[in-house]
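Asks: Dropping the sequence and predicted coords here.
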Amino acid sequence: MIYAIANQKGGVGKTTTAINLAACLAQSGERVLLVDMDSQANASHGLGVRVSKGEPAILEVLLGEVSLASIIRSTPVAGLEVAPSSPDMAGADVLLPTLGTRELRLKEALAGASTGHARYSFVFVDCPPSLGLLTVNALVAADQVIIPVQTEYYALEGLTQLMSTVAAVKARLNPSLRIAGLVLTMVDSRTTLARQVEQEIRTHFPRLSFQTTVPRNVRLAEAPSHGLPVSMLDPHCSGSDAYFELALEVIDHG
């Protein structure tokens, strides 16, 4: 199963969700691949993986210069591998339009038996904070979309545009694409605002909301600097518990 983790808003816990959900599934015995499609490469760095200058990464895969299998790296989590990004990815929106099948590059790269469903139970694609060609590539390649939403005043802003993009990709390029659900992140249930936003989202999207909410948690914020998922840094913290619960929901949702 291939999941795109997408939201064009930055700072909503998208990469945190990609890293920690992937790690929890791997720690539960699944084979998991995390594909980093963001030029900031935070998902790669958060798992201790850095690409040296001149070394191929996911951009070179999309350009057809190397295979996906050739760039895959191991991580500190047994069963979790990453296809890393690099700062060169910032040029992708300029380079990809010059190629044929520009929206299909990631799907084609994932199609090989050595990197596709035959090898991994789950593939997660961490999208950049935009609705550009890289996110479209992720949506075309994906079976489902997970949308992290921060419980803040502007939480619903932009969701309509993202839903429209998903619908357009489904209609034109990927008929089987569906939304797995919205996951509420950075939740501080002590505040009235967080409770109001959660209620509003569950009212607007009753069948598209995961039951698990991810709390605001200092260990989640610290984990990337250690190159570890929170479940390895502090397995008993509330952030780790939340992502294990979300992993169970994803397995059940399937």
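Replies: Received it, and whenever you're ready, just let me know what you need. Values in this document were obtained by computation on a predicted structure and should not be read as measured data.
Asks: contacts, neighbours, all on C-alpha from now
Replies: Fine.
Asks: Roughly how far does residue 80 sit from residue 91?
Replies: Distance, residue 80 to residue 91, by Cα to Cα, to the nearest Å: 27 Å.
Asks: Counting neighbours around each, name which of these two comes out higher.
Replies: Using other Cα atoms under 10 Å, the more surrounded residue of residue 80 and residue 91 is residue 80, with 26 against 11.
Asks: That one - nearest residue in space that isn't next to it in sequence?
Replies: Spatially, and ignoring its direct neighbours in sequence, residue 80 is nearest to residue 32 (4.8 Å; Cα to Cα, 6 or more residues apart in numbering).
Asks: okay, now the one you found: neighbour count?
Replies: 27.
Asks: Residue 122 is in contact with that one, correct?
Replies: Yes. If you go by Cα atoms under 8 Å, residue 32 and residue 122 touch, sitting 4.9 Å apart.
Asks: what's near enough to touch the residue nearest to residue 80?
Replies: Contact analysis of residue 32 by Cα atoms under 8 Å, 6 or more residues apart in numbering lists 22-23, 25-26, 79-81, 120-124.
Asks: From residue 130, how far off is it?
Replies: Noted for residue 32: a distance of 25 Å to residue 130, by Cα to Cα.
Asks: try residue 138
Replies: In this view, residue 138 and residue 130 are 12 Å apart by Cα to Cα.
Asks: Who has more neighbours out of the two?
Replies: Applying other Cα under 10 Å to residue 138 and residue 130 shows that residue 138 carries more neighbours, namely 29 against 16.
Asks: tell me the secondary structure for that one?
Replies: helix (DSSP: H, G, I helix; E, B strand; the rest coil).
Asks: Skip the chain neighbours and tell me the closest residue to it.
Replies: residue 4 (5.8 Å).
Asks: quick one: that neighbour is in a strand?
Replies: Yes. Using three-state DSSP, the assignment for residue 4 is a strand.
Asks: burial of it, as a residue count?
Replies: Neighbour count for residue 4, taken as other Cα under 10 Å: 27.
Asks: Now for it: which residues touch it?
Replies: Contacts of residue 4 (Cα under 8 Å, 6+ apart): 124-127, 138-139, 142-146.
Asks: cutoff 10 Å now
Replies: Residue 4 makes contact with 18, 35, 123-127, 135-147, 179-180 under the criterion Cα atoms under 10 Å, 6 or more residues apart in numbering.
Asks: Same question for residue 210.
Replies: 146-147, 180-184, 202, 246, 249-250, 253.
Asks: Make sure it is indeed in a strand.
Replies: Yes. Judged by three-state DSSP, residue 210 forms part of a strand.
Asks: another structure for you, compare them:
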Amino acid sequence: MAFVYKDGVKVGATGRPLRDFAVPPTLSSHGPARIIAMCNQKGGVGKTTTTISLAASLAEYGRKVLAVDFDPQGALSAGLGVPTHDVPTVYDLLRGIEKDASKVIQHTSVPGLDVMPANIDLSAAEVHLINEVAREQILAGILRQVRNDYDVIFIDCQPSLGLLTVNALTAAHGVLIPLECEFFALRGVALLIETIDKVRDRLNPAIELDGIVATMFDPRTLHSREVIDRVVETFGDKVLDTVIGRTVKFPDASVAGQPITQFAPEHAAAHAYRQLARELIERGAVA
């Protein structure tokens, strides 16, 4: 993570003094899970990468984690090396073709991390769900079946604010927003916050913003630093201290079907995601 010294104090990219988050104690029992939606309607902001790497980091710390691929592109499933064709997927659960959520879940190469996969079939889900009763709450009902088996459930949302994303927000207790350190990514956050507020008012009073994670940070550019300054100025403590830097290791890990923590465990990016996991535990967003 990039840092500078200000008045003799080591300061991180967010302008705050750098903190070292303690390794969390092991859990004596598991569940029920806190459900977190990974959401940003802009694509290419590191959302799926963050879901994969954060989930794997939490699993390293002994948490039982379920990652729900809720994007028709199926990038999360591919990034964790699980099959998505000729197997039941989250689409089958939404349609009621498969009733048992546990039959859709697959184990990954990371101990403690499971996946509910998706493929291109999910792109038809909104058309099928539009006439369903309580259509915004279908995913919530599915996740209730398996919630007691996990400590945290991440929902990797598609880059839009359509019915699938509203389903994710209705099912979630919290929202984590990965935000690329780029001006056009910043512009869309206000619209996303507005959507979260509407879901809170109409569908899910308990939902809260767990935090904003700055991704693809390049300390060499003034633009990256200015974007972080603007985000911290606007959202204050909702901006997490941990900042994820830009690196070519992420696409390499995706091709290998592994999280960065497994593909390059000693890389700075792997350490950053472990720190992000510790920070979320310390903030109480994760048990």
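Replies: Now that the structure is in, tell me what you want to look at. In this text, all values refer to a predicted model and were calculated from it rather than measured experimentally.
Asks: before we move on, back to that, could you name every residue contacting both of residue 32 and residue 122 of the first structure?
Replies: 1-2, 22, 25-26, 80.
Asks: between the residues you listed, which is nearest residue 155 of the first structure?
Replies: residue 22 (24.0 Å; Cα to Cα).
Asks: quick one on the thing from earlier: which one of the shared contacts of residue 32 and residue 122 of the first structure is nearest residue 195 of the first structure?
Replies: residue 22 (27.2 Å).
Asks: pretty sure the closest one is touching residue 33, no?
Replies: Yes. At 7.6 Å, residue 22 of the first structure counts as touching residue 33 under the criterion of Cα atoms under 10 Å.
Asks: Need the residues touching each of these two.
Replies: Common neighbours of residue 22 of the first structure and residue 33, counting by Cα under 10 Å, 6+ apart, are 79-82, 122-124.
Asks: give me the stretch of the second structure that the longest helix seen in the first structure matches.
Replies: Using DSSP state H to define each element, the first structure has its longest helix at helix 238-253. In the comparison with the second structure, helix 238-253 of the first structure aligns to the range 268-283 (TM-score structural alignment).
Asks: Kindly confirm my reading that residue 153 of the second structure is in a helix.
Replies: No. According to three-state DSSP, residue 153 of the second structure belongs to no helix; its state is strand.
Asks: What is the neighbour count of it?
Replies: For residue 153 of the second structure, the count of nearby residues is 28 (other Cα under 10 Å).
Asks: who touches it in this structure?
Replies: So residue 153 of the second structure contacts 32-37, 55, 64-68, 113-115, 143, 146-147, 172-173, 286 (Cα under 10 Å, 6+ apart).
Asks: Just give me the match in the first structure for residue 140 of the second structure.
Replies: Using TM-score structural alignment as the criterion, residue 140 of the second structure maps onto residue 107 of the first structure.
Asks: same question, residue 255 of the second structure
Replies: For residue 255 of the second structure, the residue aligned by TM-score structural alignment is residue 225.
Asks: Next, the contact list for its match, please.
Replies: Residue 225 of the first structure touches 45-48, counting by Cα under 10 Å, 6+ apart.
Asks: ok, and those residues in the second structure?
Replies: Retained in the second structure (both residues aligned by TM-score structural alignment, their matches' Cα atoms under 10 Å) from the contacts of residue 225 of the first structure: 45-48.
Asks: Among those residues, which lie within helices?
Replies: Among those, DSSP H puts residue 45 in helices.
Asks: Compare the kept ones among the contacts of residue 225 of the first structure and tell me which has the most neighbours.
Replies: Highest neighbour count within those: residue 47, with 27 neighbours (other Cα under 10 Å).
Asks: if we can go back for a sec, the residue nearest to residue 80 of the first structure matches what in the second structure?
Replies: Residue 32 of the first structure maps onto residue 65 in the second structure, by TM-score structural alignment.
Asks: Please apply the same query to residue 58 of the first structure.
Replies: By TM-score structural alignment, residue 58 of the first structure lines up with residue 90.
Asks: Just give me the neighbour total for its match.
Replies: Using other Cα under 10 Å, residue 90 of the second structure has 27 neighbouring residues.
Asks: Quick check: closest non-adjacent residue to it.
Replies: Residue 90 of the second structure sits nearest to residue 118 (Cα to Cα, 6+ apart), 5.7 Å away.
Asks: What is the burial count for the alignment partner in the first structure of that neighbour?
Replies: Taking TM-score structural alignment, the alignment pairs residue 118 of the second structure with residue 85 from the first structure. By other Cα under 10 Å, the residues close to residue 85 of the first structure number 28.
Asks: ok, now how distant is residue 85 of the first structure from residue 29 of the first structure?
Replies: Taking Cα to Cα, one finds residue 85 of the first structure at 25 Å from residue 29 of the first structure.
Asks: Helices of the stretch 51-200 of the first structure, start to end?
Replies: Under the criterion DSSP state H, counting those that start in this stretch, the stretch 51-200 of the first structure carries helices at the ranges 58-62, 92-95, 105-110, 133-141, 159-172, 192-204.
Asks: corresponding residue for the residue nearest to residue 138 of the first structure in the second structure?
Replies: In the second structure, residue 4 of the first structure lands on residue 37 (TM-score structural alignment).
Asks: if I look at its match, how far off is residue 261 of the second structure?
Replies: As defined by Cα to Cα, residue 37 of the second structure lies at a distance of 21 Å from residue 261 of the second structure.
Asks: now swap in residue 49 of the second structure and tell me
Replies: On the measure of Cα to Cα, residue 49 of the second structure and residue 261 of the second structure end up 11 Å apart.
Asks: any common contacting residues for these two?
Replies: Common neighbours of residue 49 of the second structure and residue 261 (Cα under 10 Å, 6+ apart) are residue 253.
Asks: Please tell me which residues of the second structure the longest strand that the first structure contains aligns onto.
Replies: As assigned by DSSP state E, the longest strand anywhere in the first structure is strand 178-187. Counting by TM-score structural alignment, strand 178-187 of the first structure pairs with residues 208-217 of the second structure.
Asks: how close does that stretch sit to the first structure?
Replies: Compared with the first structure after fitting, stretch 208-217 of the second structure deviates on average by 0.3 Å (mean Cα distance after the TM-score superposition for the first structure).
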